[in-house]
Each structure stands twice: as structure tokens, then as C-alpha cells.
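K.L.:
Kindly generate the corresponding structure for this input.
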Amino acid sequence: MTTATRTPVVEDLYPSRGPAEVVTPRQEPVVWSAPGAPGPATSGDLASYERDGFLGVEDQITDDEVRLYRTEMERLIADPAVRADERAIVESRSQKVRSIFEVHRLSEVFAALVRDERVVGRARQILGSDVYVHQSRINVKPGFGASGFYWHSDFETWHAEDGMPKMRAVSVSIALTENRDTNGGLMIMPGSHRTFLGCAGATPEDNYKKSLQMQDAGTPSDGALTRFADDHGIRLFTGRAGSATWFDCNCMHGSGDNITPYARSNVFIVFNSVENAAVEPFAAPVRRPEFIGARDFTPVR
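P.N.:
Below is the predicted model:
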């Protein structure tokens, strides 16, 4: 006689995708490690991250490393096999590559970046545990019309569509080109990470195919965004190539279109705690593909 293996039932602490928007206070810490935990972030860095939900690092990687990663990014973009892969997302208007997902599996160069202690060590400090890669990608955002990313909380999507139970994940966006105030830079509402906004409306099947180019499900109402902006303000991130922005999974953030001639390219890595591994989606009919929401919870070493 055999016993069927069942996915454990996990309480939904953050309801979303229902008939109306729902506001839920954050249930977990922001910084999970004990004071003085070893790693590249200082105690001041961690206090700033806990307060605002983000942390800027001016020299995350060196100029030589920027050149290395940009060369590898350009190689991937130019590879017809990569472009034809479902992990490559193409701009609907220009037909230029917008993003390439799971780059740490497509490229040993980016895999080494994920394992770099300057990167993964800071993630472990923030999350207080070993971590795995929930998602990785390069965002190219070429000039002359690359579309932006509308306001959203990543955790809302990862919870609803990937089954991430708690707010124990952190993202890092490492600039491979200069982040200007004109080329569609990242905007975050400071302090918004302490409030979860559950969005209205059901999740369509295979929603990811549309949302990777233009979001619809999981986007807040105009009224909710206005209240959040009034309460928290908006911070625009600029910086040299090689700088990085670390931000909590529940930050309300977005970016505008890039109509300048200057690309805004970055490598984006999401680290999730191994103690917060994804279960079944909380508000979607099926899981998203693994190249978007990983099901391999092997710790980064």
C-alpha cells in the first residue's frame, strides 16, 4: 500500500485577486537576521533597509565586471536560439528583446554573479537563512520606446501566482548601464513594504504570457496608488553602471517608458529564503513556469 504525497496546506496570510482590494498589514519581519550577523551589509545599511524597504549600493560590482556582464548580456540577446526560447520576452512594437529569464541557468557568467558573496551574502543577511534563486533575468529596456513596468508589488504576484507563502524574499537590480532620471528608472514608494495591497480581479489562466509584456491582473487601482503615494512619496533611483538597488519583495514600485536613446539595462535576481519555499498558488489556477517562479529550492553556494 502506498501513501499519496500531498502539498502541505499553508494559511493564506495575504488574500488577493478577489472581488475587491484588501489591505493587510505586514505579518513578518523585514530584516530576519540577528544584529551583528556577518555579511557585506553594515548595521546602518540594514536599519535603512528595514525602515524604507530598499537599500542603494554604489559599487556593487566593478567597472571591469560591468563590461564582462554587458558583453555576456549582448551575446545572449544576439543568440537566435535564446531569442527563440520562451524565456526571452520581446517588445511587441519594436520586436527588440525586453527581458531574458533564468539567466543564471543560461549563462555561467551570470551564475557566478549569483554565487558572488557580495551578492548572495547580503541576501542571506537580510533574510536570515540560506537562500535560493526564485527568479533571475536581464532587463534590457532599449531606447526609443521600450515600455515600462506599471506599479505593483512583486510579492502580490509571487504569492498569488507562484505560491510564495510569506514576505521573506529580496530583489537586487544591478545596473549594467547608467540609470538616468530620464531613461525609465526604477521608482519605489518608501515604506510601502509594510502594507500588503491585495488586488481585485481573478487571475486568468496563463496570465504570465500577457503580464510579462504588459501587466493587468495584480495591478492596484488608481485610488489605492494615490493613497500609497500620498502616504509614502515616490523615490526615483539613478546611479552609475555597477550600482545596485536592493528592495523588499513587497515594495510598491514601477518604472516608466524609455523614450531616450539610452538603454537602461540591468541584471535582476530574486533571492527567497529556503524556509519560505513556494507551495501551490494562492490565487491562480495553475503554477507559472519554473523559469519565472522556481521550484528548485537548492541553496545558493
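
K.L.:
going forward, measure contacts and count neighbours with C-alpha atoms only.
P.N.:
Fine.

K.L.:
so V133 sits in a strand?
P.N.:
Yes: assessed with DSSP: H, G, I helix; E, B strand; the rest coil, V133 lies in a strand.

K.L.:
Could you also give me the structure for this next sequence, so I can compare it with the first?
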Amino acid sequence: MRTGCIRSSSRRRKLPVSDRLDRYPTRLTEPAPHLERTDPTVWGEVVSPELSGFDANGYAVIPELLSPEEVAAFGAEIGHLAADPVLYGDERVIVEPVAGQVRSVFQVHKLSKPIADLVAESRIVGLAEQILGSAVYLHQTRVNYMPGFGGTGFTWHSDFETWHAEDGMPAPRAVSLSIALTDNYPFNGSLMVMPGSHRTFVPCLGETPDAHYRESLREQRFGVPSNDDITFMAARYGIDQFTGKAGSALLFDSNLMHGSANNITPFPRSNIFLVFNSVENVLEEPFAAPQQRPTHIASREFTPVRESALADQAR
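P.N.:
All right, here's what the predicted structure looks like:
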């Protein structure tokens, strides 16, 4: 296993001086072997039956997490956000590079009280706590929109690679919860995953540009595996796809390899996307980027979700 930061190249000297051990070096100048994960996948105790396969697969599907009435209410809520003229020009709103439609709205729990209330419910935050074995805080929240005829997919990637390199997340002790607000078909850009790939970290090539987030949130070119890497990983792990009715959800490990295709159908796809990180895994300085990303993308408010909810109720 390869460990330790590479300090011989000029690009590494541009970063803040640090004596940290980097167990997941990435954004390298030369190809490096894949790293087999030594960190646990499940840090706590799984009690929800839907999560029983999480350790082996790196993901779990939770059917009917939201009721049809809740799906309708949250669907209307995110529709209002996308159409809010006050938010146009806000850096939290990302538009499609070609179609010009809203692609994502970040920090959505601070823009929508219903979503903030949903996040704090035990049926939501409790899923993350079981896997991560500690109190959790929100590393990132967003709504993803994939409109019909114009929704652009996401190339294959591991979220942890980006969060480690650009946000300073030390270990893959984070999970994402994607809650479907529309039906996910095999043909409208639904998420593809490689089951078991969370056990392998794929180092990526290329120096992280300044303010890389401005481009990567629309189209990511750095921090993505090579075609050879993806070919190897797909042969080793295979590919599954998350499909299901609106209201279902996908909980997945931060290092799970995943991606999605463009949506060329008339059926839009939208979801609420919540990233929970352990309070024992808080962000440091970036491991492979010249500066921190903005806090609406990578929060540095480490208050546990449940404590934050109680504080809001007391106000």
C-alpha cells in the first residue's frame, strides 16, 4: 500500500506545509496503483434491515423512505427553488453547461425549512449514524435536477477522492443519501454504481486548478479516474443501477464509484442529496488543492445534526 504525501514535485510545494500522513494520495503527476481500503465501511451497528448489505456492497436501497404525499410536497418545494428569481446569480445555483437549466442548488437545507426539518428526522439522520458509528453533521446538501431532453450526467468518480483532495476530509467516513423525488428509470439518467468498489481507492492524475469547483460542478475533468481505471473496476466489481419509485432512496459510501448518463428522455429526474460526515472525521486543510472550497459546498460547521435541530427548536 502506498502511503505518505509526495513532496518532491513542485506542485506539492505549492500546498500548505503539513506533516500529515496522507493515506489516500491523489491528484498525482504519475499513475499510481489502486489502494485497498483499510478503514471500515460500517463503523457502528446496523439495526435497519435495509442496510444489511451495506458493508459488502457499499450502498443500500431504502424503498418508500418518503410517502407519496411527502414526495409531492418536496417536489413542489424544489420546484419553487429552481424558479426563484432571487437565487439566479447566487453561487449556490449551478446551471447546465449546454441547456442552461438549473442543474443543482447547494446548501438547500439553509434555503428550505421543510428540507432542514426532514434532515433532522431519525429515519433520515439515523441511517447515517448507524453506518458511521457516531454523531454526524452535514458536509453538503443539494438538490439535483436532471431535466428531460437536457440533463447532463456525471462521469464516473468517487466522492471521497474530491472531498479528500479539495476539502481535507481525512478518511472515507461519510455517506450520501439520495432521495428520489421522481421515478428513477433505467433510461432517464439514474445513478449507476459499482458494488464493492468502495473498498478500492483510485488515485487520480492532474494538479487541481485554482477555484476548480467553479468548473467541476458543471463538468468534472480533474479528480476522475482514467478509462483504463474504470474498465478495470467495472470488470472487477460490475455495475448496478439505482431504479425505483419516487420516495425511494439510495444510501452509499463516500468512496463508492458511481456515475450517471445524460437524460435524453422526456422524463425528468430530481433528488434531494444529503452528505453526512462523522464528527470524528472533520475537515482539515485540503490534501491536494491550493485552497478550501466554499462552505456552501463543503461545510466547516461541525455541529451534529441532532444538536443543531434542538438549537433551532429552542430559538
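
K.L.:
Quick one: map R92 of the second structure onto the first structure.
P.N.:
Superposed on the first structure with TM-score structural alignment, R92 of the second structure falls opposite R87.

K.L.:
Look up how far D231 of the first structure lies from that match.
P.N.:
According to C-alpha to C-alpha, to the nearest Å, R87 of the first structure stands 37 Å off from D231 of the first structure.

K.L.:
and R240 of the first structure, how many neighbours?
P.N.:
By other C-alpha atoms under 10 Å, the residues close to R240 of the first structure number 16.

K.L.:
tell me the SS of the corresponding residue of the first structure for E301 of the second structure?
P.N.:
Counting by TM-score structural alignment, E301 of the second structure lines up with D296 in the first structure. Counting by three-state DSSP, the backbone at D296 of the first structure sits in coil.

K.L.:
hang on, S176 of the second structure in a helix?
P.N.:
No: per three-state DSSP, S176 of the second structure lies outside any helix segment and is strand.

K.L.:
what's around it, how many residues?
P.N.:
Number of residues near S176 of the second structure (other C-alpha under 10 Å) recorded here: 22.

K.L.:
ok, it - contacts?
P.N.:
Counting by C-alpha atoms under 8 Å, 6 or more residues apart in numbering, S176 of the second structure touches 250-254, 273-276.

K.L.:
quick one on the thing from earlier: comparing R87 and D231 of the first structure, which shows the higher neighbour count?
P.N.:
A count of neighbours by other C-alpha under 10 Å puts R87 above the other of R87 of the first structure and D231, at 18 against 13.

K.L.:
Quick check, that one in contact with E102.
P.N.:
Yes: counting by C-alpha atoms under 8 Å, R87 of the first structure does reach E102; the two are 7.1 Å apart.

K.L.:
Need the overlap of contacts for these two.
P.N.:
Residues touching both R87 of the first structure and E102 by C-alpha under 8 Å, 6+ apart: F291.

K.L.:
now I230 of the second structure, what's its secondary structure?
P.N.:
helix.

K.L.:
Could you pull out the strands in the stretch 1-150 of the second structure for me?
P.N.:
Taking DSSP state E, counting those that start in this stretch as the criterion, the stretch 1-150 of the second structure contains strands spanning 35-36, 59-62, 93-95, 102-106, 136-146.

K.L.:
What helices and strands are in contact with the last one?
P.N.:
Using 3 or more C-alpha pairs under 8 Å, 6 or more residues apart in numbering; DSSP states H and E as the contact criterion, the secondary-structure elements in contact with strand 136-146 of the second structure are strand 102-106, helix 108-111, helix 122-132, strand 269-278, helix 305-314.

K.L.:
And for the second one?
P.N.:
Based on contacts counted as 3+ C-alpha pairs under 8 Å, 6+ apart, the elements that strand 59-62 of the second structure packs against are strand 249-253.

K.L.:
In the first structure, what range does the strand it packs on match?
P.N.:
By TM-score structural alignment, strand 249-253 of the second structure lines up with residues 244-248 in the first structure.

K.L.:
contacts for that stretch?
P.N.:
Contacts with stretch 244-248 of the first structure, where a contact means C-alpha under 8 Å, 6+ apart, come from 30, 49, 53-60, 169-175, 193, 237.

K.L.:
Run a quick neighbour tally on A84 of the first structure.
P.N.:
Neighbour tally, A84 of the first structure, other C-alpha under 10 Å: 11.

K.L.:
err, V66 of the first structure, not the other one
P.N.:
19.

K.L.:
Surely it and I174 touch.
P.N.:
No: the pair V66 of the first structure / I174 is not scored as a contact, 9.4 Å apart, by C-alpha under 8 Å.
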